[in-house]
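Participant: test case, fold it:
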Amino acid sequence: MNYKGKDFNVAMDLLSKGKAREALAWAEALIESEDESRRLDGFLCRGLVYEDGGEGVCVDLHVALDSYRRVSLIAPSSVAFSNLARVSMKLKDFSRAAKYLGIAAEFEMTPEVILGLALFHEESSPFDGEAAKRLYIRAACKGRFAGFFGYSRVARKLGERGRAFAVDCIRVLLGPAIAVLVGKKSQYQF
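Facilitator: Have a look, this model is predicted:
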């Protein structure tokens, strides 16, 4: 799935500046388009706006979930189902999140899907710290800083302060190399 429409980029720039109401106006205009790729951009943008909220728009995870569901119907992909899983976890609907993560993994086991699975094991009940650590380190090995941070956080929850410190040191030492080799993708999160 490739979101590179000019209007989508304008809306994302507005959203990154906290101007959610203006970004939402762009999203709604895109949704009204006859062009399916523009509607796709519009639903994705609307989902992002309502997921994070901002100036003039309150967070509404149910609207975000509906928007991402529409994205998954127009262009099913790992990214589309990862978005559905992330919002489901925010709604504490872990069974639905697990379903969406499974579908996302069937499309492609991206580092972001791995991070989502790790977060699922960390936040759902029962807490499975060992599974979360394995997945976080796997994401870290694929160049995602969130994998290092997640591993450290879970290790601390498990009382493994030495391991957490070691992973933090590795992150600091390897950070510049990862940033150069992987680029902006290294900062991607679930």
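Participant: from here on, contacts and neighbour counts on C-alpha atoms
Facilitator: Will do.
Participant: so what's Val79 closest to, chain neighbours aside?
Facilitator: Nearest non-adjacent residue to Val79, counting by CA to CA, 6 or more residues apart in numbering: Ala104, 7.0 Å away.
Participant: right, I mislabeled it, should have said Ser78
Facilitator: Ser78's closest residue in space is Ala104 (CA to CA, 6+ apart), at 4.1 Å.
Participant: before we move on, the earlier item: what does the helix or strand encompassing the residue nearest to Val79 rub up against?
Facilitator: Here Ala104 sits within helix 94-107, counting by DSSP states H and E. Applying CA atoms under 8 Å, 6 or more residues apart in numbering, the external contacts of helix 94-107 come out as 77-82, 84-89, 113, 116-117, 120, 124.
Participant: the residue lying closest to Ser77 once chain neighbours are set aside - how many residues pack around it?
Facilitator: In this structure, Ser77 finds its nearest non-sequential neighbour in Phe107, 6.0 Å apart by CA to CA, 6+ apart. Counted with other CA atoms under 10 Å, the neighbours of Phe107 add up to 14.
Participant: could you also give me the structure for this second sequence? I'd like to compare it with the first:
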Amino acid sequence: MKYTEILNLAEKAIAEERIAELLNLCEILIDSEDESVRPSGYMLKGIAYEIGGDGVDQDLEKAVGYYRQAVYLQPNAMTYVFMARASMKKGADSFASALHYLKEAEKLSYVPELDIAFGMCYENQPEQDLGLAKKHYLKAALHGRFHGFFGYSSVCKKTGQYGRALLVDSVRIIIGPILFLLLGKKASSGI
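Facilitator: Below is the predicted model of the structure:
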């Protein structure tokens, strides 16, 4: 089976929450003679344990471990973002680790999803920094990511800026179709 076929099947398995099937696909990639596909296998295995379901228990420690293995084999900003996301799900004590992973991702390359993750981290960590959260969400929104608009609006509501939140939501609704035409699926990508 070709690498692209496996990735397409993995994407479908994730969408349909067939996690046991996803784990089988991961093993094909990890056991491949082609070492270049192994990082994808570990990343997908991290996703499987982060999501859980279909007879597979959610295990955030395992998820972070598999993401770490993927990033060790092939440093990648999005893998660090996924590690940060799984860390944030672990609870209040893990936000420092999540922030560390995001800063490592930032050193590698910029992707708008990085700003969404920074925004989520600053918004939800025990000692919130809503100003920084807003800054990062705005940057993601300016790169056409809907999650940036939603995050910015959410922080505005938390800080009592209801008029600004309404304005941002209105702009998102008005330019939404244009963003989908220009960016396609990227507009709705989050973390």
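Participant: hmm, back to that, and the residue nearest to Ser77 of structure 1, how far from Ser78 of structure 1?
Facilitator: Distance, Phe107 of structure 1 to Ser78 of structure 1, by CA to CA, to the nearest Å: 5 Å.
Participant: element containing Lys62 of structure 2, please.
Facilitator: helix 60-73.
Participant: where is the longest helix in structure 1?
Facilitator: Assignment by DSSP state H gives helix 161-182 as the longest helix of structure 1.
Participant: what are the buried residues along it?
Facilitator: For helix 161-182 of structure 1, burial by neighbour count (16 or more other CA atoms under 10 Å) applies to 164, 167-168, 171, 175, 178-179.
Participant: quick check, nearest of the residues you listed to Leu135 of structure 1?
Facilitator: Nearest to Leu135 of structure 1 among the buried residues of helix 161-182 of structure 1: Val167, at 14.0 Å, using CA to CA.
Participant: pretty sure that closest one sits against Phe148.
Facilitator: Yes. Assessed by CA atoms under 8 Å, Val167 of structure 1 is found in contact with Phe148 at 6.5 Å.
Participant: which residue is the nearest non-sequential neighbour of Leu91 of structure 1?
Facilitator: Leu61 (7.2 Å).
Participant: distance of the one you found relative to Arg21 of structure 1?
Facilitator: From Leu61 of structure 1 to Arg21 of structure 1 the distance is 16 Å (CA to CA).
Participant: over to Asp41 of structure 1?
Facilitator: With CA to CA as the criterion, Asp41 of structure 1 and Arg21 of structure 1 are 16 Å apart.
Participant: same deal with Arg38 of structure 1?
Facilitator: 19 Å.
Participant: just Gly56 of structure 1 next, same as before
Facilitator: 5 Å.
Participant: how about the helices in structure 1?
Facilitator: For structure 1, applying DSSP H gives helices covering 6-16, 20-31, 36-52, 61-74, 78-90, 94-107, 111-123, 129-141, 145-157, 161-182.
Participant: picking that back up, okay, Gly56 and Arg21 of structure 1: which has more neighbours?
Facilitator: Arg21 (20 against 11).
Participant: hmm, that one is touching Val59, no?
Facilitator: No. Arg21 of structure 1 is beyond contact range of Val59, at 11.7 Å (criterion: CA under 8 Å).
Participant: so what corresponds to Asp59 of structure 2 in structure 1?
Facilitator: By TM-score structural alignment, Asp59 of structure 2 lines up with Asp60 in structure 1.
Participant: list the residues that contact the residue lying closest to that match once chain neighbours are set aside.
Facilitator: Distance criterion CA to CA, 6+ apart; nearest residue to Asp60 of structure 1, sequence neighbours excluded, is Tyr50 at 5.1 Å. Tyr50 of structure 1 is in contact with 57-61, 63-64, counting by CA under 8 Å, 6+ apart.
Participant: one more: Asp169 of structure 2?
Facilitator: Applying CA under 8 Å, 6+ apart to Asp169 of structure 2 gives the contacts 149-150, 153.
Participant: with those residues in mind, which one is nearest to Glu27 of structure 2?
Facilitator: For the contacts of Asp169 of structure 2, the minimum distance to Glu27 of structure 2 (CA to CA) is 36.2 Å, reached by Phe150.
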